[in-house]
Each structure stands twice: as C-alpha cells, then as structure tokens.
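Asker: compute the structure for the input listed below.
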Amino acid sequence: MAITDWPTDERPREKLLARGAEALSDAELLAIFLRTGQQGMTAVDLARKQLTAGGGLRSLLDSSPEVMARLPGMGTARRALLLAALELGRRYLAAPLERGLPLDNPDKAGQLLTARLRGLPYEVFACLFLDNKHRLIAYEQLFQGTIDAAAVYPREVLRRAMEHNAAAVILAHNHPSGVAEPSRSDHAITRRLVEALGLVDIRVLDHLVIGDGGWVSLAARGAL
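Answerer: Coordinates of the predicted model:
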C-alpha cells in the first residue's frame, strides 16, 4: 500500500502538520525527507531500513557523507537534502554565538558549545573569546584532531586571544566517544593554558568537555 492510500491523518507529512513533529517516529520524520520509497516499500519502510542499516538515528545522522551514500535508497539528492537540513539545525542552535552576547551563565556557554561540537567524529578544540564584561567577542575552532586526540598549542591560543584583545576565555573540546569525563591530558592542557594566558592577565573562566549527554565543567570540578 502506498502512503497516499493511508488515512490522511496517518501520512507523515499530514500528521506532522496536524499534530506537530514530536508526534512522529524517527522513521516517519526521515520519510518526509525521502518523499518516496522504492519498489514494494513505502517511504516509511525505506526509512526504517535506512535506520537499521545506519545503526539508529543518531549514528545515521552523525555518519560521514561517504557512509551515508551507502545506505539503501540514499541517492545524491536525498543525501544533499538531509545534510543541508542537519547544517541548518546546527546553525540554528549556534545562532546565539553572536558578538556582544553576555555569557554570564555557565549553562549558556555549555549549550552554545554543545550545539557546535557534539556529535563530531573527530576531536575539536575551540575557544570563546570574551571582553572584560564577559561578552562574546568571537568563537573559533582552533585545533582539529583524530578520533581521540587534538594537539593544542598554548602559544596559538595566546596569540588569538591577544589579537581579539580578549580579557577572558572559555575553552572547550569534544570527546568523539560521547563520554564527557575529562582525561588526565584534559586537566594537563588546562593547567598549561591557565598559566600561559595568566602571564598576560587573560582569565580562563572554564574548560568544557562536550559529550553526547551534555558537558562537564572543569571549573565546577575545581580544576581551574
């Protein structure tokens, strides 16, 4: 049976418009992107097949374009549409990272950095540069590594902070494993950066480790 033969209130697109996106299953939401199925299966059937092959929604959406291309029924047009939607979502979540935003609440920084860094398949070290009232000057991703490490150079962080005339910084990096627990090396690089930036009176307000379930604040752990 084609989706067009389903009761109107059960078709994914109509169901979304009538009940809201939260009423749809993962397969139904994905089916809206796919629009059509394949011979002998509806778009929802195809979406379920892709979710199974991709290891679930999170794994599918976090996969590289090359891996995504190997999913059943995921042609170039569908892949481009899905990747564009993912990037729109990321940009929407990160839109508050605008110059002049006061980061007076630790949760605010955590939410913004999580929107940028969570789910990346490689490690990224980033920095929020702040003025003396803790308003955002700039956000930069300074270093990118492999799946389990990123080389961080204090001299480069110091150089960028001085170029931005920053009075304070918030450091952050993600753990591709999804586990946000700080490692020994995370504590070590934090101490090195606190010392290097402190030489020119630039404060390190926090270092956030981003994982799948949220973030861990080294400042809250008393590690700064």
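
Asker: from here on, just use CA atoms for contacts and neighbour counts.
Answerer: Noted.

Asker: wait, Leu97 touches Tyr139, no?
Answerer: Yes: here Leu97 reaches Tyr139: they are 7.2 Å apart, a contact under Cα atoms under 8 Å.

Asker: so for these two, which residue has more residues nearby?
Answerer: More neighbours surround Leu97 than the other of Leu97 and Tyr139, with 20 against 17 (other Cα atoms under 10 Å).

Asker: Proceed likewise with the subsequent sequence, for comparison:
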Amino acid sequence: MNQQPISIKDVPKEERPRERLLTLGPRHLSNQDLLAILLGSGTKSESVMQLANRVLMHFDGLKLLTNAAIEELTAIKGIGEVKGVTLLAAIELGKRMNQYKPRDRYVIRSPEDGAEYVMEEMRQLTQEHFVILFLDTKNQITHQETIFIGTLNASVVHPREIFSQAVRRSAASIVAVHNHPSGVPTPSQEDISVTRRIAEAGKVIGIELLDHIIIGDRKFVSLKEKGYI
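Answerer: Modelled structure (predicted):
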C-alpha cells in the first residue's frame, strides 16, 4: 500500500497554521507557517511544516524566493507543478499588492516621496532599470516609464529620448530613478555624469530634472541632496 503524504491535518491541532491564522490572524504566523498553508501537504517522509522549512532554507528565507522560477521550485523534492504554480501565484500577487498605487495622483514633495513611490517595485530587480517619473506643474506624477534596462552609462541614456517623452506628455519636470541590484545606492561616477547631462539638457528645453534617485535595498540616495544637480 502506498503511503499517503503527510498533510497539515497530521500536525497537532494547536500547531496547525490554518487554525492559528483563524484564531490569531495572519500577522502572528511565521513565514514557515504561511508557506505551509500554501503548500497544503508534505511528502511521504516529511510533514508540510518540514517541507516549508526546507523551501525557505533553499531560498535563504524570502530573499531569493521572490524571484524564483517554476523550474527552480519544482527541482525541490516535494514541490510538484501544482505546488510550484501556487507559490508563484502567491508571490506575484504579493508583488502587485506592494506596487499598488492609489488612484489619486502621487505628489513628489521630497526625495523620500520619490523613493517611496518606486521602492518596492525596484529594490528587488536583478538588473538596473532607468526610470523617469513625469510630473505636472503641481509635482504630481502623470506617467512612469522605463527608459533603459542594463548597466547605466552616458552612451546609452540619451537626454533626447527622455525629453522627447517629457514634451509628448506635457511634463513640467521629471525625476530620474534607477536601482542598484547590489542593494547599495552609492552613486558611481557614471551615475553623476548621466545626471549632469540630463540636468543640462533639461535647462535648455525648459523641463527641470528635479532629482535623480538611486534605489538600494530599502534605502536610497538623492543626487540632488548630494549637490550633483
């Protein structure tokens, strides 16, 4: 007779994540508990809690799980296609909820405002993304556009491309943003050079570069505050 997989029902009732979520609320559950609920069952040789713990250890907690591919998930013993798809769907839903912006236009009053607007969207990207926020006369964001993906340098980030979009969208000013996948937002000499080129072009056209913000992992640097604009 084939042995059945160990499910959450095999865990003592007072330790079951689902029951504890209903009693205490989701905020009181650990990452392992929440992952176990999504997985639903363990394997023939381990409980769902043990499987959840093994998945977290494989991905160094949640740090790498956010960018996991289906092939990497299903390569883990005990994670089939169904469980892998469930995890990917939950991860993507979490990302979209983090990136959700209110319908009212977002106003940029400070570097902190600009950083907060894009932080969750950009801090975990594995490649550099150069993004422009287009603002109206009230400093409200009217549009966001990724101009370039890849290593930032002056030869590939052309002010004419940025300002042609700004003119087309009737922007009064812009904020440039890019991320450092390392998580460290310290500006490079190339970052400074690109910033100055864009700022100079903006003065000629009459569309001000308000700031260039570099996004790290939950931290940022404003090149305006550093005196480079």
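
Asker: helices along structure 1, start to end?
Answerer: Shown for structure 1, the helices assigned by DSSP state H span residues 12-19, 26-34, 43-54, 57-62, 65-69, 76-94, 106-117, 154-163, 184-198.

Asker: just put the ones you listed in a markdown table and tack on distance to Ile3 of structure 1 and mean neighbour count.
Answerer: Putting these into a markdown table (distance: least, Cα to Cα, whole Å; neighbours: other Cα atoms under 10 Å) gives the following:
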| stretch | distance to Ile3 of structure 1 | mean neighbour count |
| --- | --- | --- |
| helix 12-19 | 9 | 16 |
| helix 26-34 | 10 | 19 |
| helix 43-54 | 8 | 20 |
| helix 57-62 | 22 | 15 |
| helix 65-69 | 24 | 14 |
| helix 76-94 | 18 | 14 |
| helix 106-117 | 34 | 19 |
| helix 154-163 | 54 | 16 |
| helix 184-198 | 51 | 15 |
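
Asker: the ones you listed: which one's closest to Gly145 of structure 1?
Answerer: helix 106-117 (12.9 Å; Cα to Cα).

Asker: what range in structure 2 does the closest one sit on?
Answerer: Helix 106-117 of structure 1 corresponds to residues 111-122 in structure 2, going by TM-score structural alignment.

Asker: next: stretch 36-45 of structure 1.
Answerer: Here stretch 36-45 of structure 1 aligns to structure 2 at residues 41-50, judged by TM-score structural alignment.

Asker: now that stretch: how far from the chain's centre is it?
Answerer: 31 Å (Cα atoms, centre = their mean, to the nearest Å).

Asker: also stretch 97-111 of structure 2?
Answerer: 15 Å.

Asker: run a quick neighbour tally on Met1 of structure 1.
Answerer: 8.

Asker: which residues sit in contact with it?
Answerer: Met1 of structure 1 makes contacts with Thr42, as judged by Cα atoms under 8 Å, 6 or more residues apart in numbering.

Asker: please apply the same query to Ile210 of structure 1.
Answerer: 113-114, 117-118, 172-175, 178-180, 216.

Asker: measure Val48 of structure 2 to Arg27 of structure 2 for me?
Answerer: Note on Val48 of structure 2: its distance to Arg27 of structure 2, by Cα to Cα, to the nearest Å, is 20 Å.

Asker: what sits up against the match of stretch 36-45 of structure 1?
Answerer: 3-8, 10-11, 32-33, 36, 39-40, 51, 78.

Asker: same thing with stretch 156-175 of structure 1?
Answerer: With Cα under 8 Å, 6+ apart, stretch 156-175 of structure 1 has contacts from 113, 117-118, 120, 122-132, 134, 137-138, 142, 148, 180, 193, 196-197, 201-211.
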